[in-house]
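Chemist: Got a sequence here, can you model it:
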Amino acid sequence: MNESLLREHICILGASLYQRGLTAGSSGNISVRTDDGWLLTPTNSCLGTLDPARISKMDDNGTLLSGDAPSKEAFLHRAMYDARSQAGAIVHLHSTHSAAVSCMSNLDHHSCIPPLTPYFVMKIGQLPLIPYHRPGDPDLAGAIHGLAAKHSAVLLANHGPVVSGKTLEAAVYAIEELEETAKLFLLLQGHNPRVLTEEQIAELHTLFKS
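Modeler: All right, here's what the predicted structure looks like:
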């Protein structure tokens, strides 16, 4: 897909996320890798009203080449791209249920949400928690980079998820699955849910190469 179509695609999927209440106001950001860098939604932009021509174009070092000033969370995307050569796109949202989970105490920092469904296992796998950093804290990049090599998604404490995928569609589908599973996780609080066993998880990885 050429860069012009990628820009349009970011706008279409950004609007879809916004219209379904998965992001609000100017929160959240989307990026897509290109042959000569990556595209990123601009700072203070609403995913529901993006302009393809104003999307930020970055080089591999994170330097702005064209378009509006990039999201102040550009370093989150660059850290994940640097650690995951297979990542073609990244979506970061403050979606309600995932953000709610990120505010909970006593989470398993290695895997915030248990394997409740096969689809969560296939699209997300384990979801590690990154300790709280203030918005814009450059130290957050190192924390993400340290986990991203082994994990396609991370949860930022008191903030929200950052999810990568081979394509923009894959990243969007994965973050949607994460949001739905976070909702299930919250609904099941105080209950004794049945989670997938290690054998069932291994079977999914073998059959679906997740």
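
Chemist: From here on, just use CA atoms for contacts and neighbour counts.
Modeler: Noted.

Chemist: what sits against Gln126?
Modeler: 110-114, 151, 153 (CA atoms under 8 Å, 6 or more residues apart in numbering).

Chemist: Which single one of the residues you listed is nearest to Val172?
Modeler: Ala153 (11.7 Å; CA to CA).

Chemist: burial of the closest one, as a residue count?
Modeler: 29 (other CA atoms under 10 Å).

Chemist: secondary structure class for the nearest residue to Gly48 once chain neighbours are set aside?
Modeler: Closest residue in space to Gly48, ignoring its immediate chain neighbours: Ala15 at 3.9 Å, by CA to CA, 6 or more residues apart in numbering. Look at Ala15: counting by DSSP: H, G, I helix; E, B strand; the rest coil, its state is helix.

Chemist: Now the second one, please; I'll put the structures next to each other:
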Amino acid sequence: MSEQAKLREDICLLAKSMFDRGLTCGASGNISARLSDGSVLVTPTGVPMGFLDPARISHLDEKFRLLSGDRPTKETPLHSAFYETRTGTGAVVHLHSTHSVALSMLPETDPDHAIPPLTAYAVMRVGKVKLLPFFVPGDPAMGDAVRGLAGKRSAVLLANHGPVVAGKDIWAATFAMEELEETAKLALLTRGQNPIGLTNDQIGAVVRKFDVDW
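Modeler: Here you go, the predicted structure:
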């Protein structure tokens, strides 16, 4: 199986897994992944993530121009911003996952630290998450907002919309996305109960051991 064929299958496999577990619903959410030649596979617009056809996934060149397949997601500028600003990005996952969106709407959520460091894996796989303001879906300004972070964050949370995570490959990006959503769920479940999160020393130990951007 060629690199491109395998990546198409992996995109569909992971997208269906997230869809089936309710991490995104309807035709929401999108995934992109970069091939070794610099071109990018992107999920098409308007297609539920649980029903993707590998053969119809959009194939874009390195400048994000359509080469083949269906029309790509309207959130493509959001994806391209991560590839442009974070060296080593091999995939980007964007969902409308319930707990993360809920956290984005609460006035007490820290915009510079939207997902609290409750567990070691939240620090290891997600790092600090920046809360970005609301944008109309598909607005290229979302990409500009990500570029404004200058590659310092691998994950952002779009207010009233959902999380976006970049990773070294599609598996890493998906695992990080799932960790982000689970941590958002923990944050909501423990809100008002004075949960004991990680201390600064504990966060530092994780950051140093796993070379996390923090």
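
Chemist: Quantify their similarity with the TM-score.
Modeler: Once superposed, chain against chain, the TM-score is 0.97 (TM-score structural alignment, normalised by the length of the first structure); 210 aligned residues with a CA RMSD of 1.1 Å.

Chemist: Can you pull up the most central residue in the first structure?
Modeler: Val163 (2.2 Å; CA atoms, centre = their mean).

Chemist: tell me which element the alignment partner in the second structure of that one is part of?
Modeler: For Val163 of the first structure, the aligned position in the second structure is Val165, judged by TM-score structural alignment. Element membership for Val165 of the second structure, per DSSP states H and E: strand 162-167.

Chemist: just checking, what packs against that strand?
Modeler: Where contact means 3 or more CA pairs under 8 Å, 6 or more residues apart in numbering; DSSP states H and E, strand 162-167 of the second structure is packed against strand 91-94, helix 98-105, strand 155-158, helix 170-189.

Chemist: Do I have it right that the residue nearest to the centre of the first structure meets Ala87?
Modeler: No: with contact defined as CA atoms under 8 Å, Val163 of the first structure does not count as touching Ala87 (9.6 Å).

Chemist: Can you give me every residue that contacts the match of Val163 of the first structure?
Modeler: Val165 of the second structure neighbours (CA under 8 Å, 6+ apart): 92-94, 126, 154-156, 173-174, 176-177.

Chemist: picking that back up, report the mean deviation for the strand holding Val165 of the second structure after fitting onto the first structure.
Modeler: Mean deviation of strand 162-167 of the second structure relative to the first structure after superposition (mean CA distance after the TM-score superposition for the first structure): 0.4 Å.

Chemist: Let me know the secondary structure of the counterpart of Pro111 of the second structure in the first structure.
Modeler: Using TM-score structural alignment as the criterion, Pro111 of the second structure maps onto His109 of the first structure. Secondary structure assignment for His109 of the first structure (three-state DSSP): coil.

Chemist: And His109 of the first structure, how far from Arg194 of the first structure?
Modeler: To Arg194 of the first structure, His109 of the first structure is 20 Å away according to CA to CA, to the nearest Å.

Chemist: which of those two has more neighbours?
Modeler: Higher neighbour count among His109 of the first structure and Arg194: His109, with 14 against 10, using other CA under 10 Å.

Chemist: Is that one in contact with Val154, as I believe?
Modeler: No: using CA under 8 Å, His109 of the first structure makes no contact with Val154, being 10.1 Å away.

Chemist: Mind listing the shared neighbours of the two?
Modeler: Shared contacts of His109 of the first structure and Val154, defined by CA under 8 Å, 6+ apart, are found at 128-130.

Chemist: In strands, which of those fall?
Modeler: Counting by DSSP state E, those place 129-130 in strands.

Chemist: so can I have CSV of the contacts of Gln126 of the first structure showing distance to Gly48 of the first structure?
Modeler: Output for those, formatted as CSV (distance: CA to CA, whole Å):
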residue, distance to Gly48 of the first structure
His110, 33
Ser111, 31
Cys112, 29
Ile113, 28
Pro114, 31
His151, 28
Ala153, 23
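
Chemist: Highest neighbour count among these?
Modeler: Tallying neighbours with other CA under 10 Å puts Ala153 at the head of the contacts of Gln126 of the first structure, with 29 neighbours.

Chemist: Would you confirm that Thr198 of the second structure belongs to a strand?
Modeler: Thr isn't right for residue 198 of the second structure; it's Leu. No: counting by three-state DSSP, Leu198 of the second structure is not part of a strand but coil.

Chemist: now for it: what does it line up with in the first structure?
Modeler: Using TM-score structural alignment, Leu198 of the second structure lines up with Leu196 in the first structure.
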